[in-house]
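Peer 1: Structure for this input, please:
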Amino acid sequence: MNHHSEYNNDIEAAVEVMRRGGVIAYPTDTVWGIGCDAACAVAVRRIYEIKHRADSKALITLVADEDMLAGCIEGEIPQACLDYLRESDRPTTIVYPKGRNVASELLAEDGSIGIRITRDSYSNDLCRMLGGAVVSTSANISGEPAAKVYGDISKKILDSVDYVAFSGRDSVEALRPSRVVKLTEDGEIIVLRD
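Peer 2: Below is the predicted model:
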């Protein structure tokens, strides 16, 4: 069996689990993540439980491209924002003022949502095949260090998800978390985490 079909089978299996409302562990453009279909409230709530995370801490969502991003936020994406993303030299999550078409559990108390366009092949293909945004939060119990490589993920986390991606397990390149910036109502960009 060649690598290509193994990779495709891995993506298809992960998407199938997410379509049924399941939760997966998978490699992203930054650290290993726990994810689900961003539109599925039940799955999003399960991620909060798995991580022992307070609901007031919103989760990041990954999208494949600018079109998918536009479907998840209210209003137009400001040009300054698109320019910022296109010029960014590393994965950048932007907190937009108002989210839509996603589980309300993903929104912060003020209705804002953190979204990242992922350029990493696995997570990008995941979004494309699902046909929508995929939740991405670091694969760790809240307060513990993020899982930079597959070997960092605790057994507890691996046992609590429904599917663990095969792709990326061998990678030893430790990637850092994304830069996080906030887009204000009047179109300004403020760096929250560099």
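Peer 1: Every contact and neighbour count from this point should use C-alpha atoms.
Peer 2: Fine.
Peer 1: The longest helix along the chain - contacts with which helices or strands?
Peer 2: In the chain, with assignment by DSSP state H, the single longest helix is helix 3-19. In this structure, helix 3-19 packs against strand 24-26, helix 121-130, strand 163-164, with contacts taken as 3 or more CA pairs under 8 Å, 6 or more residues apart in numbering; DSSP states H and E.
Peer 1: Just after the first one, pick out the following helix or strand.
Peer 2: To tie it back to what came earlier, the one meant is strand 24-26. Stepping forward along the backbone from strand 24-26, the first helix or strand reached (DSSP states H and E) is strand 33-35.
Peer 1: elements contacting the helix or strand just after that next one?
Peer 2: The helix or strand immediately downstream of strand 33-35 is helix 41-51, counting by DSSP H and E. Secondary structure elements in contact with helix 41-51, counted by 3+ CA pairs under 8 Å, 6+ apart, are helix 155-160.
Peer 1: Another sequence for comparison is provided below:
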Amino acid sequence: MLKEEVAKALKIIQDGGIILYPTDTIWGIGCDATNSEAVKKIFALKQRAEAKSMIILVDTENKLQSYVREVPDIAYDLIEYAENPLTLVMPGAKNIAPELIAEDGSVGIRVAKHPFCEQLIQRLRKPLVSTSANISGQPSPQNFGQVAPEIIEGVDYVVDIDQHDLSVKKPSTIMRLAPDGGFEFIRR
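Peer 2: As a prediction, the model looks like this:
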């Protein structure tokens, strides 16, 4: 089941499509993080201002340096010891669609700990965009049952995993990291 869903989602993403999928936090809308046209589709679906950046998911912390010019050493410790899913916002974003890079040159990255995400990212060999599955300004859905119909109808594929899991999920903790290792919480 997992393998088939990964294969279906991979094909959609490689063709420039967008998917609705489960993550280690809340349900997300995603695409190839290097494909500008696909990223623009997500902004349009969410009715979101392009000044508000979205995060990317990688499958292992070893990939951080592929998308950030200088990864502070503390980033690896924070990822290793974080008890909850952790998104790190770091300056010097590179090798991703320009629409995903914030005005200050930073990008938010999370190492995904969900089997579907890990396998999809491994097979895609690129990071995956992840943004909450809602219209901008509306509450983030805590499970699949709360995802709005216009989101479900607006994506190219809805992943058929965890749809019946109605446990309440929360977005990740977000921390901003400076190159010198200084940090601040954006969302706890």
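Peer 1: Please state their TM-score.
Peer 2: In this superposition the chains share a TM-score of 0.97, using TM-score structural alignment, normalised by the length of structure 2; 188 aligned residues with a CA RMSD of 0.9 Å.
Peer 1: Tell me the counterpart of P22 of structure 2 in structure 1.
Peer 2: In structure 1, the position corresponding to P22 of structure 2 is occupied by P27, as judged by TM-score structural alignment.
Peer 1: what residues are up against its match?
Peer 2: Residues in contact with P27 of structure 1 (CA atoms under 8 Å, 6 or more residues apart in numbering) are 33, 122-123, 150, 165, 167-169.
Peer 1: Select only the buried ones of these in ChimeraX?
Peer 2: What follows is the ChimeraX syntax for the buried subset of the contacts of P27 of structure 1, where burial is set by 16 or more other CA atoms under 10 Å:
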select :33,122,123,150,165,167
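Peer 1: which residues are contacting stretch 162-176 of structure 2?
Peer 2: Outside stretch 162-176 of structure 2, the residues within contact range by CA under 8 Å, 6+ apart are 22, 25-26, 84-90, 142-145, 183-188.
Peer 1: Okay, buried residues for it please.
Peer 2: Neighbour-count burial for stretch 162-176 of structure 2 flags 169-176 (criterion: 16+ other CA under 10 Å).
Peer 1: Hmm, N35 of structure 2 is touching G16, no?
Peer 2: Yes: checked against CA atoms under 8 Å, the pair N35 of structure 2 and G16 is within contact range at 7.1 Å.
Peer 1: that older thread, any idea which of the helices and strands packed on helix 3-19 of structure 1 gets closest to Q79 of structure 1?
Peer 2: Comparing the helices and strands packed on helix 3-19 of structure 1 against Q79 of structure 1 with CA to CA, the closest turns out to be helix 121-130 (22.4 Å).
Peer 1: hmm, back to that, can you flag the buried ones in the contacts of stretch 162-176 of structure 2?
Peer 2: 22, 25-26, 85-90, 142-144, 183.
Peer 1: Excluding chain neighbours, give the residue nearest to the residue positioned nearest the centre of structure 1 in space.
Peer 2: In structure 1, the residue lying closest to the centroid (CA atoms, centre = their mean) is S136, at 2.5 Å. Distances taken as CA to CA, 6 or more residues apart in numbering place G35 nearest to S136 of structure 1, at 4.9 Å, with adjacent residues excluded.
Peer 1: And for that neighbour, the neighbour number?
Peer 2: A total of 32 residues lie near G35 of structure 1 under the criterion other CA atoms under 10 Å.
Peer 1: how close does it sit to A147 of structure 1?
Peer 2: The span separating G35 of structure 1 from A147 of structure 1 equals 14 Å under the rule CA to CA, to the nearest Å.
Peer 1: before we move on, what about M129 of structure 1?
Peer 2: Noted for M129 of structure 1: a distance of 25 Å to A147 of structure 1, by CA to CA.
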